[in-house]
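Asker: here is my input, please return the structure:
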Amino acid sequence: MRNPSHPVHPELRSSVRWAFRISFNRFLISLIRRLSILIRPRSTEGVTIENVWIPGPPGAPNVRVRKYEPPQRAPGSAALLWIHGGGYVIGKPEQSDAICGRFAKELGIQVLAVDYRLAPEHPFPAPLEDCYAALSWMHAHAGELKINPDRLAIGGDSAGGGLAAALAQLTRDRKQIKPIFQLLLYPMLDDRTTTRADHKGTGEYVWTPDSNVFGWTSYLAQAPGGPTAPKYAVPARTEDLTGLPPAWVGTGTLDLFYEENVEYARRLQAVGVPCELDEVPGAFHAFEVLAGDAVVSRDFIARQVSALKRALAV
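Answerer: Okay, here's the model as predicted:
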């Protein structure tokens, strides 16, 4: 049931009819993947888009990255690796063309979006290692890309936000690359949310508790919420969050991930990692995509741009 203390934001009520309550399963994700060919690339005026194939993780296939190049970008600019959402089971970079193009154009940075492998066919660690391969390639080819390897940010939405958080932890421990910022939009961080009986009115729209069970089961290749999980698979389970890049965490109060997002931000702050928590009252999962023309959505996106601008000093 909807939480009466957090009703749907007035500007989002008309979009609720599009916020279907669907339980994901193998048949449905297969259908969605087939229909994804209908996604039309959304170009941003002045931004050129190019698909580039890069070496994948050792023993794995090459990885496609989608590169967004703004007009007249200054050599040695900052860059962003973007990771799309989709519950670890669906999605592709093209769905992020609008936001990636906006980041590139407004900030004058290069953006690369990674087409990582999807579960359940490719469970952890394949998606995360694909993301690491993309970030490593950006770092190693900084001269060719005309970007500054010391000014790399990572970000993503939903499962992409979860992968970005895990990537921040992985890069910290591998000590080869040091991203300077992580932009986490309603990130999918904690498989233990699947074990909660009371979701306090969250998860009614778009990404539901049932879908969450399916997504985590597919990604972990085991039942979620158990006593243990593979290291780096579940960012919220990592005990030591010290030394991670500064973060921005954005979430709506009706999002299924609301509590795990707030708790992760609190834990970052508690260990001295600068973290801005942006809570949107009455907003559900991916609200700014379904209601892109609403003022609350435009403001939410503008705050993401501002957060990146401050972090990257552009």
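
Asker: for the rest of this, base every contact and every neighbour count on C-alpha atoms.
Answerer: Will do.

Asker: please report how far residue 115 lies from residue 146.
Answerer: 22 Å (CA to CA, to the nearest Å).

Asker: can you show me the helices along the chain?
Answerer: Along the chain, the stretches classed as helices by DSSP state H are 26-35, 97-107, 126-140, 142-145, 159-174, 209-220, 258-270, 287-290, 295-312.

Asker: also this sequence, please, to line up against the first:
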Amino acid sequence: MTTPDTLRRPPFDPEMAAVLSVIGENLPPTLTPDMIPLMRAAPLTVPLEQVLEGRPITHEERTAPGYEGAELIVSIFRRTDHVAGGPAVFHIHGGGMIIGDRFTGVEAVVDWVERYDAVVASVEYRLAPEHPDPVPVEDCYAALQWFVTQGDELGFDAERVVVAGGSAGGGLSAGVALLCRDRGGPALIGQFLMCPMLDDRNETVSSHQFVGVGVWDRGSNDTGWNAYLGDRRGTDDVSIYAAPARATDLSGLPPAFIDVGSAEVFRDEDVAYATQIWADGGVAELHVWPGGFHGFQMMGGAAAVARQSVEAHRDWFDRILGHVAGEA
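Answerer: This is a model prediction of the structure:
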């Protein structure tokens, strides 16, 4: 009988394993429902003031409509020397649908602002279990619709918008792209899906390989999806917008960037999503980073595989957004 201790799994990259040993002192591999309040109270991100210090970037907060008339906070980031008419990125944060806020992953956000003179919006969507499906994805879709209408005021081209997110934010970004396609919503030029959370069923080989190890293991995935979907999880009553891996037709979507670590739960569902996009005639760039754990790009620092991943992100954005700010 194969058990979690004997199941064969890809090894962590040596540099990533060293990082993981440090992370493991403060972040357990399995997040259980009773841990959600504690995780929400813990400082998971670098303070915004620290991230922006010395950088020519402004931050302001706006109020956007959410699902069923709710009001959502959206953080807007622009360069202090912003030139109107450039691209925009709509950012959806990660956190397994249950933790995190609009500043989770903000380091990447400010890089897009600086590098491309992009206007970036990061939305404070409502979290499960207090706000289960369809609230989070519908919040994001409503806020994106609002953001696109602000192009003239905020100084961006409403026809050059990318949706972007990591982990749960990647899954929500994929869901928002599907909603845009099916409802005739904003015409996105790209979807950036970093280690996206796509499949509520949690039954792939990789979902069984990582139990009690790494970051966001199989048990954490159960916690997140149970909070998000409740009793509907795993049944036929789950929409493609909540769990995009359920979609059988991925045609008509904007070009996708998908990357994931080889040593994480989401590996197989992310590879399958890219494969389905190709099968349906679409465009997807897929990277499976050897030895990467979940979210390694944000935690790996100077490790070679983390640096390579970040460079791949920039290369894709360079192509999708057309040029780097300040270049001819």
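
Asker: in a markdown table: the helices of the first structure, plus mean neighbour count and distance to residue 56 of the first structure.
Answerer: Formatted as a markdown table, these follow (neighbours: other CA atoms under 10 Å; distance: least, CA to CA, whole Å):
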| stretch | mean neighbour count | distance to residue 56 of the first structure |
| --- | --- | --- |
| helix 26-35 | 12 | 22 |
| helix 97-107 | 22 | 22 |
| helix 126-140 | 22 | 6 |
| helix 142-145 | 14 | 17 |
| helix 159-174 | 24 | 15 |
| helix 209-220 | 23 | 19 |
| helix 258-270 | 19 | 30 |
| helix 287-290 | 20 | 30 |
| helix 295-312 | 17 | 27 |
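
Asker: Serialize those to TSV and add fields for distance to residue 17 of the first structure.
Answerer: Below are the helices of the first structure laid out as TSV (distance: least, CA to CA, whole Å):
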stretch	distance to residue 17 of the first structure
helix 26-35	19
helix 97-107	23
helix 126-140	32
helix 142-145	43
helix 159-174	23
helix 209-220	18
helix 258-270	21
helix 287-290	10
helix 295-312	17
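
Asker: what lines up with residue 160 of the first structure in the second structure?
Answerer: By TM-score structural alignment, residue 160 of the first structure lines up with residue 169 in the second structure.

Asker: do the same with residue 49 of the first structure
Answerer: Mapped onto the second structure by TM-score structural alignment, residue 49 of the first structure lines up with residue 59.

Asker: ok, its match touching residue 79?
Answerer: No: between residue 59 of the second structure and residue 79 there is no contact under CA atoms under 8 Å: 9.0 Å.

Asker: the more surrounded of the two?
Answerer: Comparing residue 59 of the second structure with residue 79 by other CA atoms under 10 Å, the one with more neighbours is residue 79, at 20 against 15.

Asker: these two touch, right, that one and residue 114?
Answerer: Yes: here residue 79 of the second structure reaches residue 114: they are 6.5 Å apart, a contact under CA under 8 Å.

Asker: who are the neighbours of the longest strand along the first structure, in terms of helices and strands?
Answerer: Using DSSP state E to define each element, the first structure has its longest strand at strand 147-157. Strand 147-157 of the first structure is packed against strand 77-83, helix 126-140, helix 159-174, strand 181-185, with contacts defined by 3 or more CA pairs under 8 Å, 6 or more residues apart in numbering; DSSP states H and E.
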